[in-house]
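S.K.: Got a predicted structure here, sequence first:
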Amino acid sequence: MSIDNTALGTIDGGLTSAEVAERVAAGKTNDVPARASRTVGQIVRANVLTRINAIYGVLFAIIMSTGYFLDGMFGLLIIFNSGIGMIQELRAKRTLEKLAIVGQARPTVRRDGATVELAPSEIVLDDVIELGPGDKIVVDGVVLAADSLEIDESLLTGESDPVVKHPGDQVLSGSFVVAGGGAYRATKVGRDAYAAKLAEEASKFTLVKSELRSGIDKILKFITFLLIPAGALTIYNQLFNVNESLADALRGMVAALVPMVPEGLILMTSVAFAVGVVRLGQRQCLVQELPAIEGLARVDVVCADKTGTLTENGMRLSEVRSTNGDASVSLALAALARTEARPNASLLAIAEAYPDDPGWHTTAVAPFSSARKWSGASFTDHGHWVLGAPDVLLSFDDPVRAEAEQIGSKGLRVLLLGQTDSLEPLGSARAAALVVLEQKVRPDAKDTLDYFASQNVTVKVISGDNALSVGAVASSLSLPNSANPIDARNLPSDNEELASVLQERAVFGRVTPAQKRSMVSALQSREHTVAMTGDGVNDVLALKDADIGVAMGSGSPATRAVAQIVLLDNKFATLPYVVGEGRRVIGNIERVSNLFLTKTVYSVLLALMVGIAQVNYPFLPRHVTVIAWFTIGIPAFVLSLAPNNERARSGFVARVMRMAIPSGAVIATATFISYMLVHTKASSEQSGTTALITLMIVALWVLAIVARPYKWWKVALITLMSAASLLLFVLPFTQRFFALDPSNNDYTARAIGIAAVGIVLVEIVWWVQRKLMPPSVEG
C-alpha cells in the first residue's frame, strides 16, 4: 500500500535520514525486543541455580567433608544436568530467534519520501507508518490519513466492534486494521507504547505455566520438605541406634537422601521441550510460546479455514456470467479491482483478468470486511457498484441467488457484481453478473485430514465462504460429517445449543469473526482442547481464544502476533508434525516421570523402614548413583526423545503417582526383606550387595514396563542396561570400586528369589492400572 504524499501533506513524506539518526542518538527508538528470549546469562543461571542442584550441592559438600570421595560421584550430576540443560536451551534460543526474524511483521514506513519495510525495532519517534487490512499497529500514534480505515481494538479493550478512525484520532499498539487503509505518525515508541509490556511478556521464551511443569514443581516441593525429616531420622538412627561414627552416619544419610531427589526429571523436561522446539524449527514452524507444545499434545479438535488451509491461497477467474446484459460489467470489475490499496485474493484474481484501467473516477470506497462480506465503490457518472457474497447482497427470493448457490455447490467461489442506490446494499443489490473464481485444493490436504481422523482428532471447517461451496471442497477430501454443511447465519446464539450443533456437524459457511470466536468457546465448554488455524484478520479473535492458535506465515501481521504457533511454510500439512511433536514431548515426559518418581517412593520408604528397624542403611552413595545410571538416567534420556503419538490427557500428577507409589512400595519392601534376611549373618558389603541385587532386578523390570509397547530399540536398551548391571557384580574392578561382594551364592539366590516375587507384584500393579484406566502414552 502506498499513501499519496498529497494526502499526508508534504511534511509527511516521512522523516529524513538525518532526522532518523538524530532520534536514534537520542534513544527515541522502538527498543522493545521482537522476542523477549532469555539472555545467555539468564539461561546459565536458570540451569545452574536450581532446587535440585542446591540439594545435591549440600549433600556433595557433606560427603566431601567425610573423606569418602568416591561416594561423591553423584556430584557429577550437577555438571551433567546443568550442562545439557544449557546446551539444549541455547540451541532452542538460536532456532527461535532465527525463525522469529523470518516470521516478523515488517510495517511499511515513509522515509525520505519513499516507502520502505522495516523491522518494528527500527521505527523511531515521529515515523510515518502506512496501514492496510490485516496490519498490526506496532506503536502508538495519531492518524494522519484515513481511507475508510477500521481498527479492531478488541485485544486491548475487549470490544469486538471495529472502530472507524479519522485523521487526528489516536491508534494504540496491539490493535489491527480490519478494513481500509491510511497512515499514522508514531507518538509513543518502545516501552512507552500502550501494549509494549504486554507483548514483551506474552512472547517470552518460557517453560512455565503448564500443567506438566506445575505438577512437577509440586512434586519437587513436597520432596524437598520430606528430605528434612528423612535425613534427621536416618542420621539419628545411624548415630544412636547403630552407633556408627559421624562420618559413616553422614555417608548413610547422604546415601538415603540422594535417590529421593528425582534429579533428572527437570533435565528431561527441559531437554524434551527444547528438542521439540528445534525439531519444529527444522520444519519451518515457529513456536512463540513453549507451553504451546504441551497444548498441542492435548488437542482433539482442529478448526480450519477453507482458503489457505484446504485450498491454495491464490485464485483464478473462471468465468463472468452477466445477468442483465450490461456491457459495463468488465469495466466495473476492472475499476473495483483498483479501489483497494491491498486487494484480497479475489480482487487480485479479477485485476489479473482485467489488467486495463477503465479510468473511472472514485468518489467513495467501502473496503472489504470479513464481517460485511462485500466491498464497493461509488464512481462519478457510473453510480454505485458492489462486489461480494450473493446471499448477503441479494434478497432471499432473487433467482440469481439460487443460481449462485448452484454454482457454489461445485466447490467454486461465487461473487456477485451488483449495482445499488448507495453503499449500504444489504439484500437490495441489482445483480449485474456472477463472478466465478476457482481455488485449487492443496495436494496434501486429504492426507492431512486422514491423519487427524486416524488420531481421533476432529476437524471442523469454519469459513466465511458460501456453505455449499465449502461443503463441496470438504466432501471432495472425504472429511467426516461434511455432507450437510451449515450456513452460520442459521446457527443458534446460545452457547449450549451451539456446542450441540458443533458436536454433530463439521462444515460451516458464512461464519463471521465473532461467530468463529463463539464456536471456539462452545467447543471448549464441552471439554475439548481446540486448535484454531487461520491466516486472515478475521481469524484473530478466534486464534486468541483457542487453546492453541496456529497462523500461516503468509497471514496478516495481526494473526501471526496472537498465534502461539506460526507455520512459516504456509502448509496445513505441517500441522500433523506439529501435533505429533507435542504428543512426543508430553507423552515421553510422563513415561520417564514414572521412573524417577518410582525411585523417589522406594527411597523414602526404604529410609523409613531402616530407621524404624534401627539397622544400618544398606547402601553407599556410590551404590545409589549407579542404580540411577542404569535403571533411570540413561534409559530416561533415550525414552524422552522417542516417537510417541498418543494424545495426552490432563491429570498428569495423579496418573503418574498411581503407578509410582505401588511400584515404589514393592521395590522398597522387597529390598528391605532381602537385606534383613542376611544382614545379621553377613558382612556389610555382602548384605548391601544382596539388597542391591534385589533392587536392581525389580527396578529394571519397572523400566521394562514403562518402555512398553516394545520395539527393537527398546528391547536393545533394556538388554544393554541389564547387561551393564550384571557386569557390576561380575567384574573384579567394579566389585572393588563399588564395594560389592556377591561371593555367597546362597545370599544371591535369596536376592533373586525375592526379586522374582517383586516382579510378579509390580506386574500385577501394572495390569490393574491398565484395567482401571487405559495408559495415556503409547510409543
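M.R.: Great, that's in hand. The structure displayed is predicted, hence computed values, not measured ones.

S.K.: hey, let's count contacts and neighbours off CA atoms from now on
M.R.: Noted.

S.K.: Quick one: residues contacting I78.
M.R.: Residues near I78 by Cα atoms under 8 Å, 6 or more residues apart in numbering: V48, N53, Y56, G57.

S.K.: mind putting those residues in JSON lines, distance to S82 and secondary structure included?
M.R.: Listed next are the contacts of I78 as JSON lines, based on distance: Cα to Cα, whole Å; DSSP: H, G, I helix; E, B strand; the rest coil:
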{"residue": "V48", "distance to S82": "5", "secondary structure": "helix"}
{"residue": "N53", "distance to S82": "8", "secondary structure": "helix"}
{"residue": "Y56", "distance to S82": "12", "secondary structure": "helix"}
{"residue": "G57", "distance to S82": "12", "secondary structure": "helix"}
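
S.K.: Let me know the closest of the residues you listed to L336.
M.R.: The closest of the contacts of I78 to L336 turns out to be V48 (Cα to Cα; 62.3 Å).

S.K.: isn't that closest one right up against S82?
M.R.: Yes. Applying Cα atoms under 8 Å, one finds V48 in contact with S82, separated by 5.4 Å.

S.K.: Could you pull out the helices in the stretch 1-150 of the chain for me?
M.R.: 5-8, 17-25, 40-48, 51-66, 76-102 (DSSP state H, counting those that start in this stretch).

S.K.: among these, which is nearest A704?
M.R.: helix 76-102 (24.0 Å).

S.K.: quick one: buried residues of that closest one?
M.R.: 77-78, 81-82, 84-90, 92-93, 95-97, 99-100 (16 or more other Cα atoms under 10 Å).

S.K.: Ok, stretch 703-722 next?
M.R.: The neighbour-count check on stretch 703-722 (16+ other Cα under 10 Å) flags L703, A704, I705, V706, A707, K714, L717, I718, M721, S722 as buried.

S.K.: my read is the first one is in a helix, agree?
M.R.: Okay, so that is L703. Yes. Checked against DSSP: H, G, I helix; E, B strand; the rest coil, L703 lies within a helix.

S.K.: wouldn't L331 be in contact with P355 here?
M.R.: No. Here L331 lies out of contact with P355, judged by Cα under 8 Å, at a distance of 10.4 Å.

S.K.: Compare the two (neighbour count), which wins?
M.R.: L331 (16 against 12; other Cα atoms under 10 Å).

S.K.: Now that one: closest residue in space that isn't a chain neighbour?
M.R.: Once flanking residues are discounted, L331 sits nearest to P358: 5.8 Å by Cα to Cα, 6 or more residues apart in numbering.

S.K.: Against that first model, consider the following:
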Amino acid sequence: MKTGDQLVVDGVVLHADGLEIDESLLTGEADPVDMQIDAQAMSGSFVVAGSGIYRATRVGRDSFAAGLTEQAKKFHQTNSELRDSINRFIRLLSYLLLPVGLLLFFSQWLRADLPIKEVLRGTIAGMVTMVPEGLVLLTSIAMAVAVIRLAAKKVLVQDLPAVEVLARVDTICVDKTGTLTEPGMQVREVLTLGENSNIGDALGALAAVESSPNPTLQAVGARYPNPLWAVQTSVPFSSSRKWSAATYAGHGSWVVGAPEMLLSDGDKVRSQADEIAADGARVLLLGTSDVIPDAELGPGRITPVALIVIDQTLRPDAAETVAYFLEQDVRVKVISGDNAATVGAIAAQAGVPGAENPFDARTLPQDTADIAKVLETTSVFGRVTPTQKQSMVDALHLQGCTVAMTGDGVNDVLALKSADLGIAMGSGSGATRAVAQLVLLDDKWSVMPSVVAEGRRVLGNIERVADVFLTKSFYAIFISVATGVFALAFPFLPRHLSLLGALTIGIPGFFLALMPNTERFRPGFFKRVLVFAAPAGAIAALAAFTSYGLALNLGEPLPSAQSAATVTLFIVATAVLVQSARPLNLIRIGIVALMILLFLGVLFVPFFSKLFALSLGPERYSLVAIVVGLVGAGCIWVMTVITDRWRRE
C-alpha cells in the first residue's frame, strides 16, 4: 500500500511505515486512522500517507465494501400500517363476499321466488356495495398529494407509504455530521497568547503548505488566505505526530498541532487548551520554534502564540427540530463515527437528553439484546461502526420501536436499510440516497416537522375515510344477510346505493382525505376503524331494514318501500359522516350540508327523482323513513360516545 491507493480487499496490516488510511466513506470518521501492525484494513478506504503491507483476509463478495453494496441492492419494502390495515380489510371482506352473495342469490331465487332479473339486480347491488372500492384510490390520492407538497419543500419521496411512516415513528436515530452540524469544520475563535501580529498569515501559510490538508487544516485555510510566504522546509501533518510545521524565508519556523503533543504536562497553556476541548471542540496550538522542525527530531522548543478553536457548527435549526421531536414523545438517538466527547458536545448544543454521558461504541456489547439494554439508558454514541449502527436499529426493533434513521455516508447504508424509515441527505453518497425512502434535497433537517405533519394528515384523514367506507361495507353485509334470512326482495336498487355511496362517502370522502389534520398518531388503526365501522354499519342496516319492513307491512308497494329504506339509510349514513368529520368546522359543515341539498334535489326534482327511482311524498312510508332515520342517527351519536372511549383506550 502507498499514498493514493484504494484498498480493494479486507486484510490485516503486516508492516506500516507512517501508514494512515482514510475510512470516512465507511465509518464517517473525518480524520485519517494511524494504522499499526495487526490493525484491520477495510476495502473501500484510501491510503493518505505513508506505506505498508497487508495480508488479504476477505475478498470478492466477502469483503466489507462488497457486503455494503449487496445490502444496498436488496429491495426493502416500507413497513406501512395504513397499507397493511387496508389489505386486512380487503382480505376480510373477500372471505365474506362469496358466501353472502350466494345466500342473497339463492334466497331471492328459491325462497322469495323472484324473477331471475330481479334476483341478479339485488345480488349485484348487495355484493358491489360490500366492496370499499374508493378506499384504496383515496388513500393513494392522499399520499400522492402529500408527495407533491413535500416536493415543494425539497423532500423527495421515493416510496409512497413513507409519507405516513414518520408520523408513526417513536425513535429517530441521527448522525452528527451533516444532520446536526453543517458540513465541514469552521474556526470558532483564535485566542492570542503573545504579541505576535502574524497569527493570521502564519495560519494561512501553514494550511497552504499541505498538499492534502485534513478537515482541520481545511477549516484554517478557509478562514485565513495564503500570504504567499516562501517555504524553505516543511513537515507535513501526520495523525501519529499530530503536528505540522514549516520554515519560511524571513518569517522563521512555525508549528501547528495538538497541544498535548507540543507542550509538556503541567504547562499553563496546555491546561487552558484542555478546558476548551472539554466541550467537544478541537483545539490547535500555533507556536514558533527555536530550530528548524524535523519529522524525526521533533519540533524543537515551542513558544506558544495562539490557540485555535475549531469545531463543527450546529445547524441553526437543529435545536428547534430536536425540541419538536421531544415534544412529540419521539426519542432522539445520536449515532456517530466521531469521537464520543465531540458527539456529546454537539448533541448537548442541540438539546438531546443524556448528551452529558456519551457512550464510546468501542465498548458496545455484541449481542443485540445487550445493545437494547444500553439503548434504554443512553442517547448519544460515538465511534460507532456501520455494523454497530445496524445492530442498534435492530435492538430498537426488539423493544418494539418504530425507527427512523438519517444519514449521508456509505457507513449509514446498513442502518438505513434496517430502519422502518430511511432518510438521506441530498448531498450524501449515491448509495445512501438509493436505499432511503426520503431524501432531503437541500440537506435541511428542519423540514422534518413538515414531513410529520403530512404523515399525520394522511393517517388521520384516511382513518376518517375508512370509517365511512367500512361502515358502508358492514351495512351492506348485514342487509344482505337479513334479506337472505327473511327471503325478501333486496331493499335497494343498484342506483340507490350508487347515489348513497356518492353523497355520503365518495364526494365528501375525497375532500376529507385532503384536509389539514394535526392529530397525533395512535397505534391500532385496524382495531379503531373496526370498533367504529362494525356497530355503525349494524345500526344503519337495522334502521334501513326496519323502515323497509314497516313500509311493506303498511301495504306500500315495493318501490315505495325501497324509497323508504334509501331515505332512512341516507339519514343514518349522513350521521356517520358527521361523526367521522369531527372536529367540525365551516368547510366540513358546508360539505355535509351540500350533500343533503343534493339528496333533497334528487327527491324533489322530477327528472332526478325518476332517474334514481326515488320519491318522498305525503304517503305514510315517508314519515316512517324520516322517523326511523332520525332514531338511527341518534343511535349513531350514542354509539360514537361509547366507541370514542374505547378507541382512545
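M.R.: Arrived safely. Given the structure is predicted, the values throughout are model-derived calculations rather than measurements.

S.K.: now the buried residues of stretch 703-722 of structure 1 in CSV, with distance to P621 of structure 1?
M.R.: Below are these laid out as CSV (distance: Cα to Cα, whole Å):
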residue, distance to P621 of structure 1
L703, 22
A704, 25
I705, 26
V706, 25
A707, 27
K714, 29
L717, 25
I718, 24
M721, 20
S722, 21
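
S.K.: Quick check: the farthest pair among those?
M.R.: V706 and S722 (14.9 Å).

S.K.: related to what we said a few turns ago, could you dump the helices of the stretch 1-150 of structure 1 into CSV with distance to N570 of structure 1 added?
M.R.: Formatted as CSV, the helices of the stretch 1-150 of structure 1 follow (distance: least, Cα to Cα, whole Å):
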stretch, distance to N570 of structure 1
helix 5-8, 35
helix 17-25, 35
helix 40-48, 31
helix 51-66, 41
helix 76-102, 13
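
S.K.: Just give me the neighbour total for V278 of structure 1.
M.R.: Using other Cα under 10 Å, V278 of structure 1 has 22 other residues around it.

S.K.: now T680 of structure 1
M.R.: 11.

S.K.: V501 of structure 1 versus that one, what's the distance?
M.R.: Going from T680 of structure 1 to V501 of structure 1 by Cα to Cα, to the nearest Å gives 72 Å.

S.K.: and the longest helix for structure 2?
M.R.: The longest helix of structure 2 (DSSP state H) is helix 448-486.

S.K.: just the helices in the stretch 501-650 of structure 1 please.
M.R.: Using DSSP H, counting those that start in this stretch, helices in the stretch 501-650 of structure 1 cover 513-525, 540-545, 557-562, 575-613, 621-628, 634-639.

S.K.: again but with the stretch 51-200 of structure 2, I slipped
M.R.: Remark: helices assigned in the stretch 51-200 of structure 2 by DSSP H, counting those that start in this stretch are 64-73, 81-106, 116-130, 135-152, 162-168, 199-209.

S.K.: Quick one: closest of those to S391 of structure 2.
M.R.: Using Cα to Cα, the helices of the stretch 51-200 of structure 2 put helix 64-73 closest to S391 of structure 2, at 14.2 Å.

S.K.: name the helices or strands packed onto that closest one?
M.R.: Judged by 3 or more Cα pairs under 8 Å, 6 or more residues apart in numbering; DSSP states H and E, helix 64-73 of structure 2 is in contact with helix 413-418, helix 430-435.

S.K.: From the chain's centroid, how far away is it?
M.R.: In this view, helix 64-73 of structure 2 has its centroid 23 Å away from the chain centroid, taken as Cα atoms, centre = their mean, to the nearest Å.

S.K.: What of stretch 313-333 of structure 2?
M.R.: The mean C-alpha position of stretch 313-333 of structure 2 is separated from the chain mean by 14 Å, Cα atoms, centre = their mean.

S.K.: surely F526 of structure 2 meets I90?
M.R.: No. Counting by Cα under 8 Å, I90 is not a contact partner of F526 of structure 2; they are 11.6 Å apart.

S.K.: secondary structure class for the alignment partner in structure 1 of R582 of structure 2?
M.R.: The alignment partner of R582 of structure 2 in structure 1, by TM-score structural alignment, is R708. Taking three-state DSSP as the rule, one finds R708 of structure 1 in the coil state.

S.K.: what span of structure 2 lines up against stretch 269-278 of structure 1?
M.R.: Under TM-score structural alignment, the match for stretch 269-278 of structure 1 is residues 139-148.

S.K.: ok, now stretch 226-245 of structure 1?
M.R.: With TM-score structural alignment as the criterion, stretch 226-245 of structure 1 aligns to 96-115.

S.K.: what's the first-to-last distance across that stretch?
M.R.: 25 Å.

S.K.: Please work out which residues outside it touch it.
M.R.: By Cα under 8 Å, 6+ apart, stretch 96-115 of structure 2 touches 116, 119-120, 122-123, 126-127, 130, 477, 480-481, 483-485, 487-489.

S.K.: let's see it at 6 Å
M.R.: V119, T123, M127, G484, A487, L488 (Cα atoms under 6 Å, 6 or more residues apart in numbering).

S.K.: Can you tell me which of these lies closest to W243 of structure 2?
M.R.: Closest to W243 of structure 2, out of all of those and judged by Cα to Cα, is M127, at 80.1 Å.
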